[in-house]
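Chemist: my questions concern the predicted model and sequence given below.
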Amino acid sequence: MSLPSDPLPPVLAISGPTAAGKSGLAMALCERLAGRAEIVSVDSAQIYRGMDIGSAKPDAEARARVPHHLLDILDPAEPYSAARFAADAAEVIEAIRGRGRVPVLVGGTLLYFRALFDGLSELPSADPALRAELEDERARIGPDAQHARLAAVDPVTAARLHPNDAQRVQRALEIQLLSGRPASQWHADPKPQGRVPGRLLRFAVQPPPKALFDQRIAARFSQMVSAGLIDEVSTLRARGDLHLDLPSMRAVGYRQVWQHLDGAFSRAEAIRRGVIATRQYAKRQMTWLRGEGERWRWIDPAEPSALDAVLSAAGS
């Protein structure tokens, strides 16, 4: 396949729900491009050092075959934002294109994709004192009551958030309390320009039918445990400077194993809860992608023609 003679190589984005086969498709694509592509991770857990097994981070062999970017760039104690990702990714994409290669963005953190492609609203900055108050309130009145509080001031945002999504429920309340405006109004404001010039091609990986996908998620999580996920979380927990309120430790799988190590429940229960949380996360990802309409082209990685479809679009 020959790439078009555009001044800039295209940017290929591959997303989809967790465990749907994004990474495998991206690796196969890069190998078909024979040294003319590099991968940019779009994953809010893979950015952290020491979070390898639970984030399904590409191993050393995969990184030796294809250059990878935005892996292991932060310590788990450090905060990171979608806006910072957009800036970091834009810099990496420019460098890859400068080498005459194709950036292949792969991952499931859809807010990162949105920040990079569409820009983000200029929201009020976080207020640590107010955030602590909201966390205390949640512990006192419970997630359902706090979610109801959000629904009273911002029904649009509350309708799309589950009561158990503590981070986003509290952030929406924080925005409303700091600014006097609902978060939904902030998000509706005109946004700055995205950071990806030139051709952008987006592909969403279609998972298998639900029953088979549920089995795949369960098998994948059990495989992570067998590969040492509990030891990985134990090492992070033993540092003493990490805790469950950090964004890194809110990642699916890490939170459930951490709670098991705290004695909250058994290993078997941690696995059960981790599988459930992964399925819920995959469902949210699917809802987000479907809400994007035709901006993403759905492909089935099990189809022999899937790679050809991506390469054909890139070369058209």
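Modeler: Sure thing, it's come through.

Chemist: hey, let's count contacts and neighbours off CA atoms from now on
Modeler: Will do.

Chemist: nearest residue to the most centrally placed residue in the chain other than its sequence neighbours?
Modeler: Residue closest to the average C-alpha location in the chain (CA atoms, centre = their mean): Thr109, at 1.9 Å. Among residues not flanking Thr109 along the chain, Asp43 sits closest, at 5.1 Å (CA to CA, 6 or more residues apart in numbering).

Chemist: that older thread, and the residue nearest to the centre of the chain, how close does it get to Ala19?
Modeler: Going from Thr109 to Ala19 by CA to CA, to the nearest Å gives 13 Å.

Chemist: count the neighbours of Arg199 for me.
Modeler: Close neighbours of Arg199, defined as other CA atoms under 10 Å, add up to 12.

Chemist: how about the helices in the stretch 151-300 of the chain?
Modeler: Using DSSP state H, counting those that start in this stretch, the helices of the stretch 151-300 of the chain run over 155-160, 166-179, 183-188, 210-227, 229-238, 254-261, 267-291.

Chemist: my read: the residue nearest to the centre of the chain touches Ala45, true?
Modeler: No - the pair Thr109 / Ala45 is not scored as a contact, 9.0 Å apart, by CA atoms under 8 Å.

Chemist: list the residues that contact both of those two?
Modeler: Residues touching both Thr109 and Ala45 (CA atoms under 8 Å, 6 or more residues apart in numbering): there are none.

Chemist: just give the number of residues close to Met249.
Modeler: 22.

Chemist: let me see the contact set for it.
Modeler: Pro76, Leu242, His243, Arg255.

Chemist: number of nearby residues for Pro128?
Modeler: Residues near Pro128, counting by other CA under 10 Å, number 10.

Chemist: with adjacent residues omitted, what lies nearest to Leu307?
Modeler: Spatial nearest neighbour of Leu307, chain neighbours left out: Leu29 (6.4 Å); criterion: CA to CA, 6+ apart.

Chemist: below is an additional structure, to be compared with the one above:
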Amino acid sequence: MQTELHIQPTHSLDRPPVLCIVGPTGAGKTHLAMTLAEHAKSIGHTVELISMDSALVYRGLDIGSAKPTKAEQAAVQHHLIDILEPTESYSAARFANDAKRLCEEIRHRGHIPVVVGGTMLYWRAWAYGLSSLPPADPIIRARLDGQGKVIGWPAMHSELAKVDPITAARLQPNDSQRVQRALEVYEITGKAMSELLAESPSEDGREGSAIPEWINLISLEPSDRSRLHQNLERRFDEMLVGGLLEEVELLRKNPGLHGDLPAIRSVGYRQVWEYLSGEVDHAEMRYKALAATRQLGKRQLTWLRAIAGRKTFDPFNPDELKAAIEYCKQSLSK
């Protein structure tokens, strides 16, 4: 059986750990990273940012992905942004390889790599590897997609619960991408995804896993969930005013794009795509997009809280945000 490439990161004791800034969507990761980069410049260092975000890799997905602005990208070198067409796919294993390579290249230039983002499957692949899971099978995946469209993803979730109740219990019934992947893994291997991950617990990166010594993990975790939700609601409305509908309408003109592609499944894009297809009205589109965004943030926090040894700061607390900035600044001099 083929498996995804297992990546063994290298670490040299004469170099500081790679700083990685994570947190749920809307927590202020980009702001912290840009603040750190500006400070580094003021003391004669150069920071280069490596995006750990599954939506930012796609060209044309700008507004709905909260992609760093052109000005921000001009001020600080960003990597793994706009590297693929939305018709293409990107994997966690590929990210792990890319991030590892970029860290080495950035350090070779005498600069400082900082990884920033909230795609936690990418984090797991980069930090621990993914040797236990098989690569995607396009034939099986297409068939599962077809089944999902016919009977609905809650019904597919029920099928998953029969063969892998542990994985099913942590997935939302409508989380088509993850339900599909778990069913695909079971069909390819004959084993539940939870069983495969349990066979290599050091690679799972979920249940109390320690952070590898070559990573310094900074986690922005808002304590006020209602305030985070309000911020996310305001941000999505600003995206709508800022041209999100027009952005997706332009994407829809590409004959190679459809609603089952990973790019279009991204939170926000999927719901707007459904609206422009006439499947839902504007109010339902907005409701579903906000619900999906909140669910994403909840999943991200669940991942983060299971990682032992992370440095945690509340970005909504001014003192803690200041402490996070100072901590990151100090890491530059180590």
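Modeler: In hand now; what should we look at? Bear in mind the structure is a predicted one, so any value in this text is a computation, not a measurement.

Chemist: TM-score of the superposed pair?
Modeler: The TM-score (TM-score structural alignment, normalised by the length of the first structure) is 0.92; 310 aligned residues with a CA RMSD of 2.2 Å.

Chemist: circling back to that earlier point, pretty sure the residue nearest to Leu307 of the first structure is in a helix, no?
Modeler: Yes - using DSSP: H, G, I helix; E, B strand; the rest coil, the assignment for Leu29 of the first structure is a helix.

Chemist: tell me the residue in the second structure aligned with Val66 of the first structure.
Modeler: Under the alignment (TM-score structural alignment), Val66 of the first structure maps onto Val76 of the second structure.

Chemist: residues touching the alignment partner in the first structure of Arg252 of the second structure, list them.
Modeler: In the first structure, the residue matched to Arg252 of the second structure (TM-score structural alignment) is Arg237. Residues near Arg237 of the first structure by CA under 8 Å, 6+ apart: His243, Trp258.

Chemist: returning to what we had before: surely the match of Val66 of the first structure is in contact with Ala37?
Modeler: Yes - if you go by CA under 8 Å, Val76 of the second structure and Ala37 touch, sitting 7.0 Å apart.

Chemist: out of these two, which sits in the busier spot?
Modeler: Shown here are Val76 of the second structure and Ala37; by other CA under 10 Å, Ala37 has more neighbours (24 against 17).

Chemist: please name the residues that touch the equivalent of the more buried one over in the first structure.
Modeler: Aligning on TM-score structural alignment places Ala37 of the second structure opposite Cys30 in the first structure. Contact partners of Cys30 of the first structure, counting by CA under 8 Å, 6+ apart, are Arg36, Ala37, Glu38, Ile39, Val66, Val104.

Chemist: again, 10 Å this time
Modeler: The neighbours of Cys30 of the first structure, taking CA atoms under 10 Å, 6 or more residues apart in numbering as the test, are Gly24, Arg36, Ala37, Glu38, Ile39, Arg65, Val66, Pro67, Val102, Pro103, Val104.

Chemist: report the buried members of these.
Modeler: Arg36, Ala37, Glu38, Ile39, Val66, Val102, Pro103, Val104 (16 or more other CA atoms under 10 Å).

Chemist: so of these, which ones are in strands?
Modeler: Ala37, Glu38, Ile39, Val102, Pro103, Val104 (DSSP state E).

Chemist: show me which pair in those is furthest apart.
Modeler: Greatest spatial distance among these (CA to CA): Ile39 and Val102, at 8.6 Å.

Chemist: shared neighbours of the two, anything?
Modeler: Jointly contacting Ile39 of the first structure and Val102 under the rule CA under 10 Å, 6+ apart are Leu12, Cys30, Ile93, Ile96.

Chemist: now do the same for the last one: its match in the second structure.
Modeler: To tie it back to what came earlier, the one meant is Ile96 of the first structure. Using TM-score structural alignment, Ile96 of the first structure pairs with Ile106 in the second structure.

Chemist: quick check: its match vs Ile112 of the second structure, distance?
Modeler: 6 Å.

Chemist: list residues touching both of these two?
Modeler: Here Ile106 of the second structure and Ile112 share the contacting residues Thr46, Val47, Glu48, Leu49, scored by CA under 10 Å, 6+ apart.

Chemist: identify the contacts common to Val76 and Ala37 of the second structure.
Modeler: By CA under 10 Å, 6+ apart, the residues touching both Val76 of the second structure and Ala37 are Thr46, Val47, Glu48, Leu49.

Chemist: what lines up with the second one in the first structure?
Modeler: With TM-score structural alignment as the criterion, the equivalent of Val47 of the second structure in the first structure is Ala37.

Chemist: appreciated, that's everything.
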